[in-house]
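> My questions are about this predicted structure, shown below with the sequence.
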Amino acid sequence: MNPEFERDLGITRRQFFGKSATGIGMAALASLLGEETVHAHSPFAKPEGVGGGAAGGRLDAGGNAKAKRVVVLWQGGAPSHVDLFDYKPGLEKLRGTDVPDSVRKGTRLSTMTSGLKKFPVLPSIKPFKAYGKSGMMLSELLPHIGSLADDICLIHSMHTEAVNHAPGVTFLLTGSQIPGRPSMGAWATYGLGSMSKDLPAFVVMTSTDTGRTCGQLFYDYYWGSGFLPSKFQGVRFRSEGEPVLYLKNPDGLPDGLRRKQLDDIGALNAQHLSEYGDPEIETRISQYELAYKMQASVPDLLAIEKEPAHILERYGKDVHRPGSYARNCLLARRLLERGVRFVQLMHSGWDQHGNLPTQLAEQCRDTDQSSAALILDLKERGLLDDTIVLWASEFGRTPFVQGDMTKAAYGRDHLGSVYSMWACGGGFKGGYVHGASDDFAYNPVKDPMDGHDLQATILHQLGIDHTKLTYRFQGRDFRLTDVFGTVQKKLIV
């Protein structure tokens, strides 16, 4: 735009096109296509439904929602399904022999083992036992989760194309191996909105083991909003210092003056929003208000000393250590009962390429008790029926050894062709084992499913048809499951 023209009009080039996009241009398009059509696909359209969700009854999955909330217990680094979940007693007789070529059949492996000439079988390092009335077979390393076997839906047939951590995590949490798509929590809160007035709809907390194993980095796009308005991204609670930065009033600023300051800023933002219709301005308005409310709600949330002693003991001694997985599990329960829609706990330390016997046992001690405690707490409070608890990771581990199994430094490499995870609550069948792998725990042989199938099933339990929860971006309608995904009816009631 000519600078003199900008001066005469009293607007900048940016303002001119901004006004045009929501003014004459949008009006003209509406007259051609019909008002309802345009605004249904406009990224500036205000979400419908209770609590700011986009569903508004239009995305119903064909029945009443079984779940209202989701908590993801992410086990970063890939726990060994061979050692924890997928019982293969026949592998003991094959110890040290090669996994046959016919089983491996060109399966993609990481560069750490793809060039090997030998693939010696390493059976489970600890015994399995039957748990619950269902007789579910789990490792003795997981006694607390095992005690809840009749509540758990154990999936043995997950698979993924990814063999490296970041692409694997990104795929399961966003539907694409390439960063930039909205996360599952962002899609859920976009579709359903918030149930809490003074806490975010989507909260993330991270933890790692106590430095014994290789920890994976947690990138913010694992809980990002991608091309959705940023108000749907996860709010990360920090493990040290203030859980959320800048919640406190600046020194010397009394609360009354802070309230007046926010009102004035809100009025200016509202005027700007009416002129441009930019959803990020709406986000700014809502987040200022939410932050103000969180000044009171967050300290109360974090006051775990108010919990009865037997509840604290249930989560284990690490519950008293800020930033621990146990503390985060307890905070997850407190968030869920306060109306938070989606909670994502990211825990690292499962990447056992070496010293598997010691490190796997330590990692299970860090997570087993508190994972089970969260389920018990939800169950006692009547929240498990409508809360999905998902214990998941990016892929599994190889049934062949990495390193020298005659020495303590051996481990297992990444395996995406088949692995295990579990879910419970929110209408997932308890005491049920879904799918199966082959005799080497290397390939799925029954009811295979991938991340898109899991995402479709979770959205279905939340009452949303995954094919209808879309958002128009760069000329096409995107969804969490891309163009894939099948609801796995066998998993759910």
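Received the coordinates, thanks.
> C-alpha from now on. contacts and neighbour counts both.
Fine.
> So which residues of the stretch 1-150 of the chain form strands?
For the stretch 1-150 of the chain, strands defined by DSSP state E, counting those that start in this stretch occupy the ranges 69-76, 128-131, 136-139.
> this is the comparison structure:
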Amino acid sequence: MDDLTRELKFTETRRGFLKKASLGFGSIALSSMLAPTTGYAKDLFLGNSGNGMGGVLNGTHFPARAKRVIYLFQSGGPSQLETFDYKPQLAKWHGKEIPPSVQGTQRNSGMVSDQSTFPLVKSIYDFKQYGQSGAWVSEIFPHTAKVVDDLCIIKSMRTEAINHEPAVMFVQTGSQQSGRPSIGSWLSYGLGSDNKDLPNFVVMLSKGGGAQPLSSSAWANGFLPSHHQGVQFRSGKDPVLYLNNPHGVHDHDRRRALDYIAELNNQQYDIWKDPEIQSKINQYEMAYKMQSSVPDAVDVSQEPDHIYKLYGEDARTPGTYAYNCLQARRLAEKDVKFIQLYHMGWDQHGGLPSGIKRQAMSTDQATAGLIQDLKQRGLLEDTLVVWGGEFGRTSFSQGRLTATNYGRDHHPGCFTMWMAGAGVKPGMVYGETDEFSYNVIQNEVHVHDFQATLLHLLGIDHERLNFKHQGRRYRLTDVHGHVVKDILA
């Protein structure tokens, strides 16, 4: 036994003291709570068990239609009334009070608690039908209108949260409270990676998107091992912070240092059986691989001019939504499992007509360009693209209503999302809301149903991908969720 091993073995810790001090069956129970994983966990976290790609599943539960996901999250809650849910009857009700029978028992946020009247307001934007599907699309989305036959537009989404952060957490993690794993983390944990040189789960945020903050809990690993958390790619010279070697440190020196650190960590693991030690080893190794793989993956400088014409000139500017969409296509080509884009700024409590038009102008062409680019490369066949926010907006005006200006409050009762690509019926409009776009009247899709369907498209039974934590088995959909089979191709 060398000096290092001896020191590690005999170093006293709280865990070691409790294990020694406890007797009988109580000690067995206590040690199982403090160190719930044993030798099996070491194999699992090293990728020696499961599907051979670092995931815990021995293959998918059934054939997968999607190999990867690009999730275009429009943070702030885009108004369905100005985008995809055309309600011409609102013109007759414009300026009139919303009927109590329509409002029912649905909650309003605290931001309209002192509002005495709730006048209904029509959208100032025109809608037209497009494609063979005849889907209604607002004039603020001229580029998306061109690809409408590739989309499955779901108008009957419903959530349970009425404020931003709980609503974002709910759609991203299945819980309104922070601390649960995000969708990307669950997929990393279950399926592992198809590219060992890049993270399973990549996150990109548009710069200058809006003032509504986003918490990193939305892409966190929760109680899953920490190497399943989303890796944020930033705009600028260094996409991943602290990835490059310090000045004067060469690659072979870094390799030797990592090997020695891994040896020390493995000795620690053999003694304490803490799976987070294996997560640290995985993270160090991934960082080393990313030093060479990330610069190539995010270098869009060699893209031809016709690609920039497709996505828009903003795609030349790092950090823009268009630039991130182009990067998402490059990462999809390299088989990154889950690519999450966040674009903030859709929270229009006032000045909605100008605000939402500005948001559409910064995202519409790049979104449609991404669909077209994936399709022309044959990637849309096994890439699932998702577009949507955390909730919708009210059909009544928040604050003062004028001829050209109004706002809309948060509305969890109904909102619109769309999906495209692998395994989803193209050119479909699913679900229906009432004439005020206030209540779902046909084919409601709860957030947990959406999550169950997303996992299904990746070949996962949402009830069978779970993780035991604090004595209970957790899953993305909690104890709810049904696959929306009507939208499956």
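Right, received. Where do you want to start? As the structure is a computational prediction, the values presented were derived from the model and not from experiment.
> returning to what we had before: and of the strands of the stretch 1-150 of the first structure, who's closest to Tyr325 of the first structure?
Smallest distance to Tyr325 of the first structure across the strands of the stretch 1-150 of the first structure (C-alpha to C-alpha): 9.5 Å, for strand 69-76.
> picking that back up, of all the strands of the stretch 1-150 of the first structure, which one is nearest Tyr222 of the first structure?
Comparing those under C-alpha to C-alpha, the one sitting nearest is strand 69-76, at 10.8 Å.
> Just give me how far the closest one sits from the chain centre.
5 Å (C-alpha atoms, centre = their mean, to the nearest Å).
> What range does it cover in the second structure?
Under the alignment (TM-score structural alignment), strand 69-76 of the first structure falls on residues 68-75 in the second structure.
> Give me the residues contacting that stretch.
168, 328, 332, 335-347, 382-390, 458 (C-alpha atoms under 8 Å, 6 or more residues apart in numbering).
> circling back: mean neighbour count and distance to Val50 of the first structure added to the strands of the stretch 1-150 of the first structure, as TSV?
Listed next are the strands of the stretch 1-150 of the first structure as TSV, based on neighbours: other C-alpha atoms under 10 Å; distance: least, C-alpha to C-alpha, whole Å:
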stretch	mean neighbour count	distance to Val50 of the first structure
strand 69-76	24	15
strand 128-131	18	42
strand 136-139	23	40
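> Ser20 of the first structure: which of these is closest?
strand 69-76 (39.9 Å).
> With the second structure overlaid, how far apart is the closest one on average?
Compared with the second structure after fitting, strand 69-76 of the first structure has a mean deviation of 0.5 Å; criterion: mean C-alpha distance after the TM-score superposition for the first structure.
> how about the strands of the stretch 1-150 of the first structure in JSON lines, adding distance to Thr406 of the first structure?
Shown next, in JSON lines, are these (distance: least, C-alpha to C-alpha, whole Å):
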{"stretch": "strand 69-76", "distance to Thr406 of the first structure": "27"}
{"stretch": "strand 128-131", "distance to Thr406 of the first structure": "22"}
{"stretch": "strand 136-139", "distance to Thr406 of the first structure": "22"}
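> Those strands: which one's closest to Ser297 of the first structure?
So among the strands of the stretch 1-150 of the first structure, strand 69-76 is nearest, using C-alpha to C-alpha, at 19.2 Å.
> quick one on the thing from earlier: and of the strands of the stretch 1-150 of the first structure, who's closest to Cys424 of the first structure?
The nearest among the strands of the stretch 1-150 of the first structure, by C-alpha to C-alpha, is strand 69-76 at 10.3 Å.
> Count the residues that sit near Gln106 of the second structure.
The number of residues packed near Gln106 of the second structure is 11, by other C-alpha atoms under 10 Å.
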